[in-house]
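> sequence? don't have it. structure:
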């Protein structure tokens, strides 16, 4: 069974020539929305996704604007509103060393370099310069936030779903 990954949501149309406004959920918008790429539109109530070929891509304010082959005016894309654009796992590109997809990190068990189990990663926040990983502590309590930086995250093994950290003073208290 194909695994799908969300790359954006169509929130509105833009103009009269079939352009749609997207809130992007991908770190690779220029690559993902490149003309000629295929995206799959999942609409509520549809059993099968609609395969769309990207015709044009540009950015405007905080949105990505796309047109698709065969959809030339606003009336044809109006029904796409609130649809979610996804790609199959087979379209995920290779990442550089030290880079990971969110789905690879979420669910990983986190241990200190001394072997103490901290908990599991439940979410990834992207507030700015570096990602912040949210850990649900093994013993309950408040979530622990760790920045994804070299000084703290010492090893990431996505195959074994294990992450080793060197906590800074006060990080776990």
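Nice, I can see it. Quick caveat, the model's predicted, so the values are computed rather than measured.

> When you work out contacts or count neighbours from here on, use the C-alpha atoms and nothing else.
Will do.

> Tell me which residue lies farthest from the centre of the chain.
Distance from the centre of the chain peaks at residue 114, with 31.3 Å (CA atoms, centre = their mean).

> any idea how far that residue is from residue 143?
To residue 143, residue 114 is 21 Å away according to CA to CA, to the nearest Å.

> and if you look at residue 72?
48 Å.

> out of the two, which sits in the busier spot?
residue 143 (17 against 14; other CA atoms under 10 Å).

> How about the more buried one, nearest residue that isn't a chain neighbour?
residue 136 (5.0 Å; CA to CA, 6 or more residues apart in numbering).

> again with residue 64
residue 22 (5.2 Å).

> what about residue 14, neighbour count?
18.

> these two touch, right, it and residue 21?
Yes: at 6.1 Å, residue 14 and residue 21 qualify as touching, with contact defined as CA atoms under 8 Å.

> In a helix, residue 103, correct?
Yes: using DSSP: H, G, I helix; E, B strand; the rest coil, the assignment for residue 103 is a helix.

> Check it against this one:
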């Protein structure tokens, strides 16, 4: 299985380093020296990481064969893709890779079907499940222990115990999302 683990940003300095936007919870595993990554667009790679370091809170990488700023700038916006064993699990039993959670059915503790996880949104404060409902609308479920009570990979489902107001139909969902029916005072209050 292939997963996008980073996106190359701007060149840093004149010796071929680039900034990267990390898209993996395990950069030390996926983006370490010696890692060979395929790319999107494919014409750029594969790329082999020569060195990596953190500078001012950003990960900087240098790839084999890229020795100057011009070469580094040519890589900008390239996606870095790692081959990952689909059966691989994080060390902590309560952690999951995004690809393990995508497409899980979401049901409440009472058995009500809510929808299917289509995306995991990684926010600074917490992760969110983007759940597509049967009618095509979306609902956002915080991936926190108090709400997501169980992940059952064997049964391909996530069990949730939503607080009142999290899973609503119709106009209430639109208002929560700042969509049609939202009052003008609600739209700017989202965090």
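Great, that's in hand. As the structure is a prediction and not an experimental result, all values here were calculated from the model.

> Tell me which residue of structure 1 lines up with residue 24 of structure 2.
Aligned by TM-score structural alignment, residue 24 of structure 2 pairs with residue 26 of structure 1.

> Tell me the secondary structure of that match, please.
Residue 26 of structure 1 - assigned by three-state DSSP - is coil.

> contacting residues for it?
Neighbouring residues of residue 26 of structure 1 by CA atoms under 8 Å, 6 or more residues apart in numbering: 6-8, 32.

> what does residue 140 of structure 2 give?
By CA under 8 Å, 6+ apart, residue 140 of structure 2 lies in contact with 128-131.

> Whichever of those end up buried, select them in PyMOL.
Buried members of those can be picked out in PyMOL with the line below, counting by 16 or more other CA atoms under 10 Å:
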select buried, resi 128+129+130+131
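
> I'd like the contacts of residue 140 of structure 2 laid out as CSV, including distance to residue 60 of structure 2 and secondary structure.
Output for the contacts of residue 140 of structure 2, formatted as CSV (distance: CA to CA, whole Å; DSSP: H, G, I helix; E, B strand; the rest coil):
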residue, distance to residue 60 of structure 2, secondary structure
128, 27, strand
129, 29, strand
130, 30, strand
131, 34, strand
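
> can I get the contacts of residue 140 of structure 2 in CSV with distance to residue 59 of structure 2?
Converted to CSV, the contacts of residue 140 of structure 2 look like this (distance: CA to CA, whole Å):
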residue, distance to residue 59 of structure 2
128, 24
129, 26
130, 27
131, 31
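
> which of the contacts of residue 140 of structure 2 does structure 1 keep?
Contacts conserved in structure 1 for these, using both residues aligned by TM-score structural alignment, their matches' CA atoms under 8 Å: 128-131.

> now, which of those residues sits nearest residue 50 of structure 2?
residue 128 (33.8 Å; CA to CA).
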